[in-house]
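In: sequence and predicted model, in that order:
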Amino acid sequence: MHENPRHGYSLRGHIAVGFRLALLATFCLLMTALGLAMAPAASAAPSPGDGAEQALGNDISWPQCGEDFPDAPAFGIVGVNNGLANTTNPCLAEQLRWAEAISVNPTSQPSVALYVNTANPGLAGSWWPTSNEYPAGQAVANPYGTCKTKDVGAACAYMYGYAKAYDNAHTRGIESPEEYLWWLDVETDNSWSTDRNANRAVLEGMTAFYQGIGAGVGIYSSSYQWRLIVGIVEESSNLYGLPSWLAGARTASGAEAKCSDAPLTAGGDVALTQFVSHGFDYDYSCD
């Protein structure tokens, strides 16, 4: 997920302003004669083009705290964390209200969904599990065996993912977490091990928790980052059939075309694609 604040900029609008300052007396006449137009508002939704009529959604998180939110999206996806897997978005409640106000959604996407940061920091993190219990006293079925102190393999990685998912659902202020679709944001900006099996176990632990409470789960990443962090997902993994949300498109029409790309896991499909325009993340539903 693009975790940096952005500000829209239009070269065409910049030129129009300079032209007006230079030839103020004839500005209106020239604008009419040449057919020039002012730059669109930053929150105006771009068109996919090529004859497509697809309503677009937006995703927002902590970089948009204190900023304007997109106007009238078809659906909204809100980041739960503050850039790291063990943090809380400081304006989560406000952004959830923005998404919950959506009243017209012609796509197959839920009107409100969530996304969470993921990572595998190992012993370098502020917390790392030492057993198969989370929270304390609650045993977790671990397909990788028993997590032990200072173990950075798949068993403890699975527990780390399970614990972060539990925290997201129960300590971030989310009411009725079972009612949401939770997207797992997998990016190289966060801390990961060189052990892709352990990285995969983190995501499997998170997925197991969310599915255990009855929530839906999907994966956000780019094909390149996914291969680097996770690699091939076998059919036996609970990640195998999850829907993909693909990053990397540069335009609305590019996002539309990206729906035909391969999903992140062979058993899933591409449900969403993302591009950036006018300072916002836009999301194209591959209906």
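Out: Now that the structure is in, tell me what you want to look at.
In: from now on I want contacts and neighbour counts done on CA atoms only, so please keep to that.
Out: Fine.
In: looks like residue 211 contacts residue 217 (just checking).
Out: Yes. Counting by Cα atoms under 8 Å, residue 211 does reach residue 217; the two are 7.2 Å apart.
In: flag every buried residue along stretch 158-174.
Out: Neighbour-count burial for stretch 158-174 flags 158-169, 172, 174 (criterion: 16 or more other Cα atoms under 10 Å).
In: between those residues, which is nearest residue 200?
Out: residue 158 (8.2 Å; Cα to Cα).
In: what is the burial count for the closest residue to residue 229 other than its chain neighbours?
Out: Leaving out its chain neighbours, the residue that sits closest to residue 229 by Cα to Cα, 6 or more residues apart in numbering is residue 196, at 5.8 Å. Using other Cα atoms under 10 Å, residue 196 has 19 other residues around it.
In: the helix or strand hosting residue 33 - contacts with which helices or strands?
Out: Per DSSP states H and E, residue 33 falls inside helix 27-34. Based on contacts counted as 3 or more Cα pairs under 8 Å, 6 or more residues apart in numbering; DSSP states H and E, there is no element that helix 27-34 packs against.
In: next secondary structure after the helix or strand that residue 165 is a member of?
Out: When elements are assigned from DSSP H and E, residue 165 belongs to helix 154-170. Using DSSP H and E, the next helix or strand after helix 154-170 towards the C-terminus is strand 181-185.
In: who has more neighbours, residue 211 and residue 217?
Out: For residue 211 and residue 217, the more surrounded residue by other Cα under 10 Å is residue 217, and the numbers stand at 24 against 16.
In: identify the residues contacting the closest residue to the more buried one other than its chain neighbours.
Out: Closest residue in space to residue 217, ignoring its immediate chain neighbours: residue 182 at 4.8 Å, by Cα to Cα, 6+ apart. Going by Cα atoms under 8 Å, 6 or more residues apart in numbering, residue 182 touches 113, 114, 115, 116, 210, 215, 216, 217, 218.
In: putting a second one here so we can go through both:
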Amino acid sequence: MTDTLDGSGNGSSILNSKGITHIIHAGPKERSKFPSDEEFVECVVKSVQNCIILAERNNFEKLAVPLVGGDIFLGKADIEKLAEGIIRGVANQLAECQKVKEIMLIDFDKKPPYLFLKKIQQLEKELFSTTVPLSADRFIGILKNNNKTNSWIGQQKTIKVKVGDIRDKNLHSCSAIVNAANTYYGMGSGLAGAIKAQTGNAGKINAKAKELISEFNSLIDDSSGPEQPKPNPKPGDNPKPGKKQPSDDSQGPAPDNGNGNNDNEDNGKDDSQEPTDKGPKKDTDQSPNEWREELKNIDPNLEQSFTDTKIAE
């Protein structure tokens, strides 16, 4: 999460002047990183759920969420399945919250069909105890109280859908908004570009977001560090029937090293013979910008040859 100024609370911005003070950067990977649409949707859903967790930890009561992953990173995936997955994931995570009471799903499209609006009306009997279709471009649903662990006494958990501009606080009344795509932690075009245009210093916000995400990744990748909290066991959709899920004390599947092989496979080598001064293995799933930073550390001239055009390719 960053502010809407320069990432460090300095300066001014159009968004801040409207009362939108924070951006939560979802940052899922694009469809091409996954063998199936289902796994891509699951990644996006978990990223949105993490956004809600972050809003909860920072005492926000409302959060505005666009169709994360639905633009250039979608590939040929089914966008309706993505919209449904996000709605289900939002409902599951909102049910676990004590402070966040309302999620506003924003259909940023300029013309129909409005995906959130379409899918949520198909799910209303399953997810909501009460619904209020205000008009052709608005929806309000009060979640069913199926939560067995937290008390909802005196509370209502609400999901709303509106069509319009997520940068307009009059539309959603939220001080925090979610940045839609941002796979490589840079606000480029589309909705992310629209948000970028109304920040104070997008370059510094990008740098701050990248710094925070790198810190987050180091925490979840560092097995030698302190034990991290267990993730919410509720994904956007239930696991595949019959697919065995790892227990809390199991190691789970080995990470993919980027070429389709598991790093932990036994290749007949004696690991004890490996040199001890090689240092940690590089993460082959780093973004091009991260590799460019590595080159810069070796020789500043190398960084210059790794152009933005190359990165785009």
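Out: The structure has been received and is ready for your questions. Being a predicted model, the structure only gives us computed values, none of them experimental.
In: give me the TM-score for this pair.
Out: The TM-score (TM-score structural alignment, normalised by the length of structure 1) is 0.35; 146 aligned residues with a Cα RMSD of 4.9 Å.
In: ok, which pair from the buried residues of stretch 158-174 of structure 1 is furthest apart?
Out: Going by Cα to Cα, the pair spanning the buried residues of stretch 158-174 of structure 1 furthest: 158 and 174, at 22.6 Å.
In: ok so, going back, okay, and the common contacts of residue 211 and residue 217 of structure 1?
Out: Counting by Cα under 8 Å, 6+ apart, nothing touches both residue 211 of structure 1 and residue 217.
In: now the buried residues of stretch 158-174 of structure 1 as a markdown table including distance to residue 59 of structure 1?
Out: Formatted as a markdown table, the buried residues of stretch 158-174 of structure 1 follow (distance: Cα to Cα, whole Å):
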| residue | distance to residue 59 of structure 1 |
| --- | --- |
| 158 | 27 |
| 159 | 28 |
| 160 | 26 |
| 161 | 23 |
| 162 | 24 |
| 163 | 24 |
| 164 | 21 |
| 165 | 20 |
| 166 | 22 |
| 167 | 21 |
| 168 | 18 |
| 169 | 19 |
| 172 | 18 |
| 174 | 17 |
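In: between those residues, which is nearest residue 77 of structure 1?
Out: Distances from residue 77 of structure 1 to those, taken by Cα to Cα, are shortest for residue 174, at 13.6 Å.
In: next SSE downstream of the helix holding residue 33 of structure 1?
Out: In N-to-C order, the element after helix 27-34 of structure 1 by DSSP H and E is strand 56-60.
In: report all helices and strands that that next one contacts.
Out: When contacts are defined as 3+ Cα pairs under 8 Å, 6+ apart, strand 56-60 of structure 1 sits against strand 76-79, strand 280-285.
In: looking at those, which is closest to residue 28 of structure 1?
Out: Closest among these, using Cα to Cα: strand 280-285, at 31.0 Å.
In: what's the burial count for residue 91 of structure 2?
Out: Neighbour tally, residue 91 of structure 2, other Cα under 10 Å: 22.
In: whoops, residue 211 of structure 2 was the one
Out: 12.
In: please report how far it lies from residue 217 of structure 2.
Out: Per Cα to Cα, to the nearest Å, residue 211 of structure 2 is found 10 Å from residue 217 of structure 2.
In: residue 301 of structure 2 too?
Out: The gap separating residue 301 of structure 2 from residue 217 of structure 2 is 28 Å, by Cα to Cα.
In: same check on residue 40 of structure 2?
Out: From residue 40 of structure 2 to residue 217 of structure 2 the distance is 19 Å (Cα to Cα).
In: what does residue 292 of structure 2 give?
Out: For residue 292 of structure 2, the distance to residue 217 of structure 2 (Cα to Cα) stands at 18 Å.
In: neighbour count: these two, which is higher?
Out: residue 292 (19 against 10).
In: surely the more buried one and residue 301 touch.
Out: No. Applying Cα under 8 Å, one finds residue 292 of structure 2 not in contact with residue 301, separated by 10.8 Å.
In: so which elements touch the helix holding residue 165 of structure 1?
Out: Counting contacts by 3+ Cα pairs under 8 Å, 6+ apart, helix 154-170 of structure 1 is packed against helix 196-212.
In: the next helix or strand after the helix it packs on vs strand 181-185, what angle?
Out: As assigned by DSSP H and E, the chain's next helix or strand after helix 196-212 of structure 1 is strand 216-221. Counting by axes from the mean of the first three to the mean of the last three Cα atoms, to 10 degrees, strand 216-221 of structure 1 lies at 30 degrees to strand 181-185.
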